[in-house]
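S.K.: here is a sequence with its predicted model. Questions after.
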Amino acid sequence: MDTITLGDVEITRVVEQPPAGLPREFVFPDVPRRDWEANATWLAPDHWRPEQDEVLAVMQTWLVRSGGRTILVDTGVGNGKERPYMPFFAHLDTDFLHNLARAGVQPEDVDVVVNTHLHGDHVGWNTRLDGSAWVPTFPNARYLLARADFDYWNPLNEHRTRSGRKMQNVFEDSVAPVHEAGLVTLWEDSYVLDDALRIDPAPGHTPGSSVLTLTSGTDRAVFVGDLLHSPLQFVSPDRCPSFDEDEAAATATRRRVLGWAADHNALVLPAHLAGSGAAEIRRDGDRFAVEEWAAFA
């Protein structure tokens, strides 16, 4: 498995689906092809396929072992989900639980699940199908969800969202069952997991988007969820994907979090980054640049 150690914390990359291409104009409709071509020497082939004009993304979970606990950061798409308006997430049958077992973790071993936000590709394995019912996949875990996202995506609240129908069924099959099972902690402001890990708000992509910051010894890292969908956003932090609910807020948050990461030599771990999966960055004027890719294969 792809594992690194930062201070006293171990991080393992558990892949649900290997990198797949999505049309650039679907993911970044407002970012012209010339921006990608200008950075093709380092974006291709891991993050952009010029011939197909596709952005590559991987579905993965970060397995974190800290303070004697087993923590999952985001849970991917899940198997058997009905997603009528997101067909590439529908009715999957992946080996995710087998891949998790290869990392030495059974569902009953998980102590904490951190959902950085509640989009369907971050909460899917919160639940699994048992007969005709969706039940918690990790029955002994405490699921940490931002109240802002829980309230925003709850269909009973009838919020008008940019995602619209793309979120159909997500709350009902992947969020509500763990809440009804009494496994959810709805946090506000911030949440401290242990001496090394803290969750903080990072709104914009969704109202309750969050980042998980790791501080252990001299090492720093930040799990940023969907704060960025491509390393192009390191060099163009004001560029937004079509999935951001509030682009202005997402841009401000991205600049703030990436600025902290650059100033503290922190490893940046997005949810979907292909290739090495993570990077250390540095400031480059009012932008950022990759200082070093992570050691994940």
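M.R.: Noted; the coordinates are in hand. Residues are numbered from 1 along each chain as shown.

S.K.: going forward, measure contacts and count neighbours with C-alpha atoms only.
M.R.: Noted.

S.K.: select the longest strand from the chain.
M.R.: Counting residues, the longest strand found in the chain (DSSP state E) is strand 9-23.

S.K.: which other helices and strands contact it?
M.R.: Of the remaining helices and strands, those touching strand 9-23 by 3 or more Cα pairs under 8 Å, 6 or more residues apart in numbering; DSSP states H and E are strand 2-6, strand 54-66, helix 96-102.

S.K.: also this one, for the comparison:
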Amino acid sequence: MTLTFSVADLTIHRIIEQETTFLPALEMFPELPPEVLAAERSALRAAQALDAQDTLILCFQSYVVKTPHHTILIDSCIGNDKPRARPVWNMKTDDSYMRALAAAGLSVDDIDVVMCTHLHTDHVGWNTRLDNDRWVPTFPNARYVIAQREYDYWVAQNAKAEVPAFADSVLPVVDANRADIVSDQFAIGDHVRLLPTPGHTPGHVAVAIGRGRDDAVFSGDLIHSPLQLCYPELSPKFDVDAAQAAVTRREFLDRYCDTPTLCCTAHFPSPSVGRIKRKGTGFACEAV
């Protein structure tokens, strides 16, 4: 299993919390025709993206990127001690995430910036940890970067009814004055830029990293499964705006197709990282 990648002056570490079955493909993608699944079944199984019962296999992970100037964590995964609807996430207490961080030679103190592609449960969980019945920032030296549109959307949702992940993994960071709520034009020096990719959530962003060019891009939940490379218009049931997500996804894939940019996906099975190539009317990810 490949956990570390190098490109230009960047080092990229995968920090895996879980790699496991998720939902049946036909449930995850309500508009997926059974005959299309049948046609792609063998390729998906060969890629370890689908099990024998047609359940999707997803990886839940963070990326840590070391630039010449910063150590940046992108999306903080699931987290511990948190009430969640999904049983394998609910009140979890394992040390898999922290062991993976240590295996990369890192501690929570080493992270300078935490960047959130969006604010769903499995992308913000380790933003905070439980300390004497209080949620405190897990990465004490980090600034937490959140896109303004994304933050505003979840403030409004939380005002209607409490959103657990927002309440325990985002608001405590804001209350601790560790959050930077930023515009879509936000950048860190000449190495880190946001790329607006709305649809999955209204303020979803990808993160592009590289000096003066996109050496690597982190797609967040713009793409969940290799199946969506073959059929970019296929949106999962979790997309807030499925039609917008489909347009954004194809634009993203067209932008990075047949370029040297490493595409670092949030949920593809290992190795999760590759370069986008054109394949017929769709795309493929050539693993590196």
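M.R.: Ah, there it is. Just so it is clear, the structure is predicted and the values come from calculations on it, not from any experiment.

S.K.: what's the separation between residue 172 of structure 2 and residue 219 of structure 2?
M.R.: 25 Å (Cα to Cα, to the nearest Å).

S.K.: quick one: buried residues of stretch 11-21 of structure 1?
M.R.: For stretch 11-21 of structure 1, burial by neighbour count (16 or more other Cα atoms under 10 Å) applies to 11, 12, 13, 14, 15, 16, 17, 19.

S.K.: and the nearest residue to the last one once chain neighbours are set aside, how many residues sit next to it?
M.R.: In other words, residue 19 of structure 1. Once flanking residues are discounted, residue 19 of structure 1 sits nearest to residue 58: 4.2 Å by Cα to Cα, 6 or more residues apart in numbering. Residues contacting residue 58 of structure 1 under the criterion other Cα atoms under 10 Å number 20.

S.K.: which one's more surrounded, residue 172 and residue 219 of structure 2?
M.R.: For residue 172 of structure 2 versus residue 219, the count of surrounding residues by other Cα under 10 Å is larger for residue 219: 23 against 20.

S.K.: what residues does stretch 141-156 of structure 1 touch?
M.R.: For stretch 141-156 of structure 1, the external contacting residues (Cα atoms under 8 Å, 6 or more residues apart in numbering) are 108, 110-118, 157, 159, 171, 178, 183-188, 206-210.

S.K.: show me what counts as buried in that stretch.
M.R.: 141-146, 148-153, 155.

S.K.: got it, and stretch 116-134 of structure 1?
M.R.: Neighbour counts using 16+ other Cα under 10 Å place 116-129, 134 of stretch 116-134 of structure 1 among the buried residues.

S.K.: ok, stretch 222-241 of structure 1 next?
M.R.: Using 16+ other Cα under 10 Å as the test for burial, stretch 222-241 of structure 1 gives 222-237, 239-241.

S.K.: which part of structure 2 matches it?
M.R.: Alignment of stretch 222-241 of structure 1 against structure 2: residues 217-236, by TM-score structural alignment.

S.K.: quick one: that stretch to chain centroid distance?
M.R.: Centroid separation between stretch 217-236 of structure 2 and its chain, computed with Cα atoms, centre = their mean, to the nearest Å, is 11 Å.

S.K.: now do the helices in structure 2.
M.R.: Ranges of helices in structure 2, per DSSP state H, are 25-28, 34-46, 96-103, 121-124, 148-160, 164-169, 171-175, 227-230, 242-256.

S.K.: between those helices, which one is closest to residue 77 of structure 2.
M.R.: Nearest to residue 77 of structure 2 among those is helix 121-124; the distance by Cα to Cα comes to 4.3 Å.

S.K.: so which of the helices of structure 2 is nearest residue 194 of structure 2?
M.R.: Nearest to residue 194 of structure 2, of all the helices of structure 2, is helix 148-160, at 11.8 Å by Cα to Cα.

S.K.: centre-most residue in structure 2?
M.R.: In structure 2, the residue lying closest to the centroid (Cα atoms, centre = their mean) is residue 220, at 3.2 Å.

S.K.: still on that earlier bit, most widely separated two among the buried residues of stretch 116-134 of structure 1?
M.R.: 116 and 129 (22.6 Å).

S.K.: circling back: export the buried residues of stretch 11-21 of structure 1 to TSV and tack on distance to residue 281 of structure 1?
M.R.: As requested, these are exported to TSV (distance: Cα to Cα, whole Å):
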residue	distance to residue 281 of structure 1
11	19
12	20
13	20
14	23
15	23
16	26
17	26
19	22
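
S.K.: before we move on, the earlier item: return the member of the buried residues of stretch 116-134 of structure 1 nearest to residue 41 of structure 1.
M.R.: Of all those, residue 41 of structure 1 sits closest to residue 121, with 29.1 Å by Cα to Cα.

S.K.: what about the closest residue to the closest one other than its chain neighbours, neighbour count?
M.R.: Spatial nearest neighbour of residue 121 of structure 1, excluding adjacent residues (Cα to Cα, 6+ apart): residue 77 at 4.2 Å. Using other Cα under 10 Å, residue 77 of structure 1 is surrounded by 28 other residues.

S.K.: quick check: residue 77 of structure 1 touching residue 127?
M.R.: No - using Cα atoms under 8 Å, residue 77 of structure 1 makes no contact with residue 127, being 10.2 Å away.

S.K.: burial measure for residue 181 of structure 1, as a count.
M.R.: Neighbourhood size, residue 181 of structure 1 [other Cα under 10 Å]: 11.

S.K.: now do the same contact list for it.
M.R.: Each residue near residue 181 of structure 1 by Cα under 8 Å, 6+ apart is listed here: residue 136.

S.K.: distance of the counterpart of residue 270 of structure 2 in structure 1 relative to residue 178 of structure 1?
M.R.: Counting by TM-score structural alignment, residue 270 of structure 2 corresponds to residue 275 in structure 1. Distance, residue 275 of structure 1 to residue 178 of structure 1, by Cα to Cα: 32 Å.
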